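>>> Got a sequence here, can you build the structure:
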Amino acid sequence: MKRLIQHGLMFANLFEVSSPALIERYNRALDHLTGKRTKLDNFHIDLSGFSPEVGDELGDMDYLNPGGCNRQIILLSTQQKDAPLLEMKFSTTQNIIRDFIAANEAQLFTLTARDAVAGELQNSVFSVPEPQSLLDIRSVTVEADTTTGIVRDAAKLDKLIARFRDEPDAWWDDVLVAQMIGLARTTGDVTRAPVTFETPSFRQDDFWTAHHGGLYVFRSVGSPAVLANVPFEASGIDVHDLANRNGVANFLQVNGLTQPIVEGRGEAAAGILREKMEHLAIDALGRAGQLPEAIDDRSLRRAMQARGAGLPPSVHALGAMLAWAEGRGDWPRIDSANPAYFHTLRAAPGPLRDLTNMLLAELAPQDFRQLHICHKPLFYDLYRASPEPLKAWVAERLTKDYAADRAGVWKHLYASDVAAPMPQVVLTKAVRAKGPWG
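Below you'll find the model as predicted:
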């Protein structure tokens, strides 16, 4: 993993904690949440306040996420909003924390100037011993406060102020006035600078989770379903096996979640297909121990030419689509039985775009760039188990093809309006005739 770190492909943009004041605030929050403290004098934290260095020191990479269900957070600065989220268990966690920071940035800026803000993302369940338990999750509530309880005290002061204003004899209530003065010493003037958090609760209808082998929950679509690596019995919703490519393809098509990754002939479409072919070839050659030592385009082309017959069918299918995009051939029929099928799709625009792209990346993991962009947990798992020559090629290609222009590459691959009319990518006849539910 050292290559990824050196190239800025892992642990990039973490927030550095090195000043004694910040370290002490972090320790107060850590002790408040877990009863533990760190002895490190320099470490880095992610969006939620998790530190891989502290996790290594404590021997517990889940020290802020016990049980993997209700993630705890430590905010030292609003600058954490630009950091990535590590050790992700739910796909919605990152957006929830970022939305929470964005909605309360002014309050958090003021509070973190003096203290750390600690809290928890509370699901409607406390543990998920069975897959069915995941379906009980409907919302996530963000509960947060400083380690000294300023937000809690501000709420108390608000109630006392309301009493003071409403009760006719409040002016003469010395106990009430004394309580208000005492709380105001720590909270400040809450009438002019409110210390409350907005939008603390978030809907959780559609999400990916790493629990129980990894599964995707789609509940806001026309035909709701769960797509799981380890299928299970569930009441009130269909469960599809991710290994059943035809069933998954039907689900995506019925709900209008995907569109072709190329929108027509032209150099832009050809470029996407050419890059995908190269990524699939690198993956196949790397796992076969046939990657050249020199990491450059010319060496890769020679290797692909020399071992073309041995490359997987998905590479040849994308090659036929590339020929069409360049005007050198007819539109190839690539249905859901073809190993290249999910490589030809991307998510349609809409609120489920990122979750669908994450699913497509898992269904087509040979495209390591797409996997790195859309499904980092799976990317890191597969990278860790890859042969060393393949790791070297992947790190170099990601640095060249993605890290140099992350926003441009993302827009090139995924940020598209609804696809223009083009030849239809169809499902296999058997599935199209029968349908996914018989």
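
>>> From now on I want contacts and neighbour counts done on CA atoms only, so please keep to that.
Noted.

>>> could you show me where the helices are in the stretch 101-250 of the chain, in order?
With helices called from DSSP state H, counting those that start in this stretch, the stretch 101-250 of the chain shows them at 105-111, 131-134, 150-166, 174-187, 245-254.

>>> Show me which helix runs longest in the chain.
helix 267-287 (DSSP state H).

>>> just checking, next helix/strand downstream of it?
Going down the chain from helix 267-287, the next helix or strand is helix 297-306, by DSSP states H and E.

>>> residue furthest from the geometric center of the protein?
What lies farthest from the middle of the chain is residue 172; by CA atoms, centre = their mean that is 55.9 Å.

>>> Would you point out which residue is most central in the chain?
Closest-to-mean residue, the chain, CA atoms, centre = their mean: residue 91 / 4.5 Å.

>>> want to put them side by side, so please do this one too:
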Amino acid sequence: MRRLIEKGLMFGNLVEVSSPALVERYRRALRHLTGKDTALTDFHIDISGYAPEIGDELGDDLYLNPNGCNRQFILLTTAQKTAPLLHIRFSTSRGILQQFIEANEAQLFALTARDAVAGELENSVYEVSNPTRLFDMRRVTVQADTIGGHVRDAGKLAALVDRFRREPEGWRDDVLIAQMIELAKKTGDVTRVPIALPAMSFEQPDFWTAHFGGLYIFRGLPFPGVIARAPKAGLGALPVAPVMDLGDRNAIADWLERNELVEPIVQARGTDVAAILRQKMDFILVDAADALNLDLGSATRADLRKIAHRLGSALPAEFQGLGALLRWVEGAGDWPRLTSEHPAYFYTLRARPGRLRDLVNMLLAELAPLDVRQLYITHKELFYASYRGWSDRKRQYVADFLEREYLVDRQGARRALFGPEPGMDELQRPEMREGPKPATDLLQRVGPWGAVRGRG
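Here you go, the predicted model:
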């Protein structure tokens, strides 16, 4: 993984903690939350305050996320809002933390100037030993305060000030006045500079979790469903149906269409469809050549074309399906009929705009895993797991490509591939849509590339 780290493709954009004051604040917060400590004098933290160096030191990558739920966090600076979240267990966690920081940025800026802020993403579930426990997770509440309890004390002081103002003899109450003075030494004048970090709650009807091999849970849709990475038989009875796994390609395709969650790439406005298809074909070709131990050369498009000619009829079905679509896009071939049974089918789709865009693109990355760019952008946990199993040739090609084509303009690449980012209102307040409208043309009635067959 060193190659990825050196290129900024792993552990990138973390916040450095090296000043003695910040290190000591972090240590106090760590002891407060976990009872553990660190001897390190410099490290890097993600949006939640997790430091991979401390994870290595403690031998515990989940030291801020016990049991993989109710993630705890340590904020030393509001700059953490742009950092990634490492060792994700729930797809909603980073978005919730980011929204919390942005909604309270002024207060957090003032509080972190004097102390670390620590807190937790709370829900009513404290362990997930059984898949059914995941369905009790409906709302996440963010609770936070400084290690010194400044927010708590400010609330106490505000209540005492209110009492002092309401009671006619308050000015004679020496005990009350002494309490106010003592609290004000810690909090400052809360009448002039109020201190507050109100608890924020976020609904969580739809999410991915790393538990049980990886599950996508959709409850806020007209047609709910669960999609598992591992065989669904191992999950037992669940309160949401249907339950599908990645082998149920036809059923997943049908379910995505009924919920209006996907659109064909060729229909996406303002998209260079031909360029996207060519790049997907390159990724597929690199994987095929690597599996046969063929020399990639410099892995230029000319080199890859030579490999394609060499493979001939042995070219992967995914490559041939996308090639047929590319010929149609460029006016050199007929409209291809790629049903959900075709290996190229999910490579031709992207999520429709809306609050579930990133989650659906994450699912599509699992259904089209040879598109390593989409895999890296939308599902880093799976990307890193897959990377470990690749040959050094493929690792080098993918790392060089991502450094050259993605890191130089992350936002532009995401916009070109997936469309505009969902608005914060869409992310914070999940919408309950009415059922899909009746199909208005043949394309909507039969699916993007032909009739969706069965529900396998």
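
>>> care to give me the TM-score?
TM-score of the superposed chains, computed with TM-score structural alignment, normalised by the length of structure 1, equals 0.94; 431 aligned residues with a CA RMSD of 2.0 Å.

>>> list the contacts for the counterpart of the residue nearest to the centre of structure 1 in structure 2?
When structure 2 is aligned by TM-score structural alignment, residue 91 of structure 1 is paired with residue 91. By CA atoms under 8 Å, 6 or more residues apart in numbering, the contact set of residue 91 of structure 2 is 207, 208, 209, 359.

>>> burial of the residue nearest to the third one when sequence neighbours are not counted, as a residue count?
Pointing back at residue 209 of structure 2 there. What sits nearest to residue 209 of structure 2 in space, not counting adjacent residues and going by CA to CA, 6 or more residues apart in numbering, is residue 90, at 4.5 Å. Residues contacting residue 90 of structure 2 under the criterion other CA atoms under 10 Å number 18.

>>> contact partners of stretch 297-310 of structure 2?
Outside of stretch 297-310 of structure 2, the residues within contact range by CA under 8 Å, 6+ apart are 282, 285, 286, 289, 296, 315, 397.

>>> buried stuff in it?
Residues 299, 304, 307, 308 are the ones in stretch 297-310 of structure 2 that count as buried (16 or more other CA atoms under 10 Å).

>>> chain center to that stretch, what's the gap?
34 Å (CA atoms, centre = their mean, to the nearest Å).

>>> Ok, stretch 276-287 of structure 2 next?
24 Å.

>>> next one: stretch 117-127 of structure 2
Distance, stretch centre to chain centre, for stretch 117-127 of structure 2: 18 Å (CA atoms, centre = their mean).

>>> Check the separation of the first and last residues in that stretch.
In stretch 117-127 of structure 2, first residue to last residue: 25 Å (CA to CA, to the nearest Å).

>>> Repeat that for stretch 108-127 of structure 1.
OK, stretch 108-127 of structure 1 end separation, CA to CA: 29 Å.

>>> for the residue nearest to residue 209 of structure 2, what are its contacts?
Shown in contact with residue 90 of structure 2 (CA under 8 Å, 6+ apart): 207, 208, 209, 210.

>>> from the residues you listed, which ones fall inside strands?
Using DSSP state E, the subset of these located in strands is 207, 208, 209.

>>> Drop anything exposed from the residues you listed.
207, 208, 209.
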